[in-house]
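Chemist: dropping a prediction and its sequence here:
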Amino acid sequence: MSLDDIDRRILRVLQRNGRVSNVELAKEVGLSPSPCLRRVRLLEEAGVIDRYVALLDPAKVGAGLTVFARVWFKTQDAEITVQFGEAIRRFPEVIECYLTTGECDAILRIVTADLHSYWRFQADYLTRIPSVLNVKTDVPMETLKHSFELPVR
C-alpha cells in the first residue's frame, strides 16, 4: 500500500491518540468524516494499522523495573533458535525479544516489580531454558526517551 500525505497525517494522529473520535480525526487531518473513516478502514485492512492498545503505567501494575538481558545460545542452529523462541513466548515478563547479530544472540526487554523479582525470574526461568548458555543483564539508570510512535514521514 502506498501512503499519501493524508494517510500519514491520520497515522500520526492515531499514534498519539488511538481513541480519537472519527469526527475529531477528520478535523485534524482536513477531511470530512466519511472519507476519513474510509481511509482508516483501508489502513486497517492493509495491515498498516496492526491493532489498538491501551498503554499502562508499569509502576502502577507492578512492573516498575525494566532490564535488558543479553543472551548467548549454546549453539547457533535453527533448532536452538526455535526452542528459545518457544520458551520466551511463554514468559509475560519478556515484553520484547530480538535475535541479533554481533556479540550476543538475543536481546530481551524484561519488566518485573523490582530487582529481586528479576533475579528470581532469571534464576528460575531464563537461565533454565535449555538453549541458553549465558545471560548478562543491563539495568537502566534513567529513561531519557520512551515512545511508541513510529516516524511516519
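Modeler: All right, it came through fine.
Chemist: from now on I want contacts and neighbour counts done on CA atoms only, so please keep to that.
Modeler: Noted.
Chemist: which helices and strands does the helix or strand residue 13 falls within pack with?
Modeler: Using DSSP states H and E, residue 13 sits in helix 5-16. Contacts defined by 3 or more CA pairs under 8 Å, 6 or more residues apart in numbering; DSSP states H and E place helix 5-16 against helix 22-29, helix 33-45.
Chemist: let's bring in a second one:
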Amino acid sequence: MALELDRFDRAILRVLAADGRVSATELARRIGLTKSPTQARMKRLEAAGVITGYGARLDPIRMGLAHVAYVEVKLSDTRETALQAFNRAVLAVPEVEECHMIASRFDYLLKVRTADIQDYRRVLGEKLSTLPFVASTSTHVAMESVKEARG
C-alpha cells in the first residue's frame, strides 16, 4: 500500500535523492521546516519503506565498467518454480545491474555492465546462458547513456 505523501515528504525525498549526505539541519532549511519535524518525517519515510537506504553514487566508467548491454532473456519454462529459480540465480550475477520480468515476446530484460565487449561475451557465455531455464538471449549494446536513474 502506498504511503500518503505531502509536499514536505516529496521535498525531503527530492533533496535526499540528489544529496543523501545532507545534514538534517540543512535538509530542514531547504524544505522549510524545523529540524525536529524534518527528522520525524524522515524516520516515518524510512519505517514505511519509502526510503530504503542511503548510498554513494559510483561512476562506472571510472571503475572500468563502460560497456552496457541490455539482454532479452527467453525462458524454456515460465511456471512459478522456474521463474523463482531464475530470479534467485540472476541475483548472484554481479554484472547484472537490473533485472525486470517483462510482458512481451521474451520474459526478462537485464541491464548488464562490463569492462568491454570481450568481458560481456564471457559473462554471456559463462554466466547468463547458464542461468536456470534460459532458452535464448538477444543482446542490445548501448552506444551512449543519455539519462540514467539517480534515485
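Modeler: Received it, and whenever you're ready, just let me know what you need. Predicted model only: the values in this text are computed from it and were never measured.
Chemist: next, format the helices and strands packed on helix 5-16 of structure 1 as CSV and append distance to residue 121 of structure 1 and mean neighbour count.
Modeler: Below are the helices and strands packed on helix 5-16 of structure 1 laid out as CSV (distance: least, CA to CA, whole Å; neighbours: other CA atoms under 10 Å):
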stretch, distance to residue 121 of structure 1, mean neighbour count
helix 22-29, 43, 16
helix 33-45, 37, 15
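Chemist: hang on, the earlier thing: superposed on structure 2, what's the mean shift for the helix holding residue 13 of structure 1?
Modeler: Helix 5-16 of structure 1 differs from its equivalent in structure 2 by a mean of 0.7 Å after superposition (mean CA distance after the TM-score superposition for structure 1).
Chemist: let me have the helices and strands packed on helix 5-16 of structure 1 in TSV, adding distance to residue 11 of structure 1 as columns.
Modeler: Shown next, in TSV, are the helices and strands packed on helix 5-16 of structure 1 (distance: least, CA to CA, whole Å):
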stretch	distance to residue 11 of structure 1
helix 22-29	10
helix 33-45	9
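Chemist: strands along structure 1, start to end?
Modeler: 65-73, 94-99, 106-112, 132-138 (DSSP state E).
Chemist: reformat the ones you listed as CSV; add mean neighbour count.
Modeler: Converted to CSV, the strands of structure 1 look like this (neighbours: other CA atoms under 10 Å):
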stretch, mean neighbour count
strand 65-73, 20
strand 94-99, 15
strand 106-112, 20
strand 132-138, 14
